[in-house]
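*Asks:* Here is the input, now give the coordinates:
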Amino acid sequence: MSSVKERFLRYVQVETTSCEANECCPSTPGQKVLGEMLVKEMQAMGVSGARMDEHGYVYGFIPAKGKTDAPAIGLIAHMDTSDAVPGKTVPQVIEHYDGGVIRLKNGVEISGFSFLESLKGQDLIVTSGDSVLGADDKAGVAEIMTLCEKMLAPDAPDHGKICVAFTPDEEIGRGADLFDIPGFGAEFAYTVDGGALGELEYECFNAASCKVTVKGVNIHPGSAKNQMINASLVAMEFAGMLPPWERPEHTEGYEGFYHLMEMSGNEEAAELKYILRDHDIRKLDARKQMMNTACEVLNKKYGDGTVLVELRDSYRNMKEIVEQHPEILERAKAAFLANGVEPIVKAIRGGTDGAQLSFRGLPCPNLSTGGYNFHGRKELVPVQAMEKMTEVLVTLVSVK
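*Replies:* Just a heads-up that it's a prediction; the model follows:
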């Protein structure tokens, strides 16, 4: 039997960074490499119907055992990792962490985080400091795969049908786009894609993206007076019209934000890429209107067609769907408590595949993986948290 640690260490070494610029699905070939690996492992352990479709989605199920009227429960994790930092991971294991500063191989230090004291004595998996670790969400993948092996053992507890799926391109907002809900076969599901052990989330942001394109007029600077429209400066002017206190670095809890993710340009053309987030859909609509208003003001100043704003909705707050099914939240809370873990019910300052799936008819709150500092070089996950989360999943799908 493979341990969750062994699985995780294997999976993170497959580079699966997704790429928003690529329209294909999956957006990068490494995701199918990992998908093929998972299908082979699932087939070897006896998971029924293990397969990967043409889009890189991996599916399988474990038939019910014993009591047959138990619900069909789904477990979902995503295979891709964020492109915020390089994705070619070389994992390192720190055994019996002493609670002090963690010095990674390239000199990066992990220190000053309040949660570190609580991890003293545990075995931590980190990176060399040159890449993302990929606990988001390969920790979830490893936990679900280990759950499958446990539930296929002769001494496994009785359970209903267990449906598992691993999705591509969640980090670029496309993870649920081509998900086969009827073929998946679950009555409800949980994404295993959260952070610290015990997290249970059924509220997320409402989300939109915004591309701002600026068309300038480039004239030689020696004769530019009253003629040049510097696209880069107009783009900066647009950015300056948004409230600076409503950026991610100044917000928390239920506070939404405007986040400038990327900018490029010269005198002739410039581009800004934003994401907009808010738990309240009315406030998100107001943010979208702010982008349109800024566009209108600048076009009035510099001429029609100077600035173009393109808005695209990404996902909605799954709260309005999941709260209609309180029994699935209570089931998760009970599973945590049965394994000595206090549930931490909190709103996600982000989103998961479960948000889109909930609105497509598959209620799908989010569970912890045990990891910390996602999307960065200082990402880490305790081995003991992954082991405990696997036990929680066993309880979650078992007949009570």
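*Asks:* all contacts plus neighbour counts: C-alpha atoms, from now on.
*Replies:* Fine.
*Asks:* Just the strands from the stretch 201-350 of the chain, written as ranges.
*Replies:* Secondary structure of the stretch 201-350 of the chain (DSSP state E, counting those that start in this stretch): strands at 206-215, 257-265, 269-278, 307-315, 344-347.
*Asks:* Now distance to residue 70 and mean neighbour count too, for those strands, in CSV please.
*Replies:* What follows is the strands of the stretch 201-350 of the chain, written out as CSV (distance: least, CA to CA, whole Å; neighbours: other CA atoms under 10 Å):
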stretch, distance to residue 70, mean neighbour count
strand 206-215, 33, 22
strand 257-265, 42, 17
strand 269-278, 37, 22
strand 307-315, 31, 18
strand 344-347, 25, 16
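*Asks:* Using a markdown table, lay out the ones you listed together with distance to residue 119.
*Replies:* Shown next, in a markdown table, are these (distance: least, CA to CA, whole Å):
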| stretch | distance to residue 119 |
| --- | --- |
| strand 206-215 | 33 |
| strand 257-265 | 31 |
| strand 269-278 | 31 |
| strand 307-315 | 34 |
| strand 344-347 | 17 |
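*Asks:* one more, for comparison:
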Amino acid sequence: MQHIIDRFISYVTIDTESDASSETTPSTAKQWDLANKLVEELKAIGMQDVTIDKKAYIMATLPSNVLHEVPTIGFISHFDTTPDFTGFNVKPQIVPNYDGKDIVLNAEQNIILSPNYFKDLLLYKGQTLITTDGTTLLGADDKAGITEIITAMEFLIKNPEIKHGKIRVGFTPDEEIGRGAHHFDVEKFGAEWAYTMDGSQIGELEYENFNAAGAKIIFKGKSVHPGYAKGKMINSMLIANDFISELPSDETPETTKGYEGFFHVHHLTGSIEETVLELIIRDHNKKKFEKRKELIEKITRKINKKFAKQFGADIVTAEIKDQYYNMKEKVTPVKHIVDIAEKAMREIGIKPLIKPIRGGTDGSQLSYKGLPCPNIFAGGHNFHGKYEYVPVESMQKAVEVIVKIAELTAIGDYVKTEETAKNKK
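*Replies:* Below is the predicted model of the structure:
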């Protein structure tokens, strides 16, 4: 267990925050600090064909140790952390034998990690937790995943009696800003399928995610002295407010769960003359996803019609861009890859939690690039903020899942799983 703790801490104490405003890949130079460390570590544990390209995408190989033909599988994680909360100067705190009570993250600032608010903490009573010091995020998203993959590969190398086929591992930059798979070379990776180790709670197994789009909406206005503005001034901020009020008030992130989609207004800046509204659109159902985009366009047309005579041109412009799609469409035809992960969890005593991802993952884009890629738990909770934590035992179990998936694939048990499923039909 200490080996996992030490490895994880060595990763999270390196700042790898990504930056959506940057046009480079990786988006921040500091991501190279961990990327280069990972390359050396992969070589040190005995991985082969370790490469890093000019955009910091890392790949490595664990050769097969069986004589019969086995599908090449992969495990993937990202090394950047979200720009939503600072990842600079992370100071992890170790909480052994958690007693189920409040954890003081920062006494000076009275920052408390409490099971009264974060009820999932009680699942890990008696376990060892790694938390923040209340001033940064932790970085378990997704340095826990990297820790688990490297530890699993090291275990397989040291225990050659465990049979496995060829395994490829990949680590990516910029996942947190939606670009993790943009420059991932699926052909070079050469796996038939892969798993991202990027989920949360122990047992999570996901192969459905949102269809996603982003919208940037620009509102124009006319500024006139307020004392003489009647019938002349057009305040773009008020028009933006009218636009938002046309969106369903009960379809926001804070009012939805499970398969329910939403509109999320995340940036609004403006003046009388111009206001810019940015929002994201999410839905698991493709038809509902398309209808959400149509609603944005419908509201835009309605406002333009209202101001056509007074403004003399379109007063609102909406730019909608698709971001990623539900991986279910690509994974379902090869459902046995999910069955293998589910079987692996059950064999090591974990109850699988198969549910949709209320977000995106590298696996979504990779699935559409030809690499079917379900998502498996990495163990962390409360990502992207100061209350983030990870149970060490969950990371250990994730290592065991990786090893078991490799073993099941090598003995061909996934074929039995497929046949069993067909017979049930």
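*Asks:* one step back: to residue 323 of the first structure, which of the strands of the stretch 201-350 of the first structure lies closest?
*Replies:* strand 344-347 (12.8 Å; CA to CA).
*Asks:* who touches the residue most central in space within the second structure in this structure?
*Replies:* Compute the mean C-alpha point of the second structure, and by CA atoms, centre = their mean the closest residue is residue 361, 4.2 Å away. Applying CA atoms under 8 Å, 6 or more residues apart in numbering, we find residue 361 of the second structure in contact with 175, 198, 209, 375.
*Asks:* What's the separation between the aligned partner of it in the first structure and residue 179 of the first structure?
*Replies:* Matched to the first structure by TM-score structural alignment, residue 361 of the second structure sits across from residue 352. When distance is defined by CA to CA, to the nearest Å, residue 352 of the first structure is 13 Å away from residue 179 of the first structure.
*Asks:* what about residue 350 of the second structure, neighbour count?
*Replies:* Close neighbours of residue 350 of the second structure, defined as other CA atoms under 10 Å, add up to 17.
*Asks:* Setting aside sequence neighbours, what's the nearest residue to it?
*Replies:* Leaving aside its sequence neighbours, residue 350 of the second structure sits nearest to residue 203 (CA to CA, 6 or more residues apart in numbering; 6.0 Å).
*Asks:* One more: residue 233 of the first structure?
*Replies:* Leaving out its chain neighbours, the residue that sits closest to residue 233 of the first structure by CA to CA, 6+ apart is residue 267, at 7.9 Å.
*Asks:* Repeat that for residue 28 of the second structure.
*Replies:* residue 18 (5.7 Å).
*Asks:* okay but the residue nearest to residue 233 of the first structure is in contact with residue 217, surely?
*Replies:* Yes - counting by CA atoms under 8 Å, residue 267 of the first structure touches residue 217, with 7.0 Å between them.
*Asks:* neighbour count winner among these two?
*Replies:* Shown here are residue 267 of the first structure and residue 217; by other CA under 10 Å, residue 267 has more neighbours (18 against 14).
*Asks:* what do we get in the second structure for the more buried one?
*Replies:* So, by TM-score structural alignment, residue 267 of the first structure is matched to residue 272.
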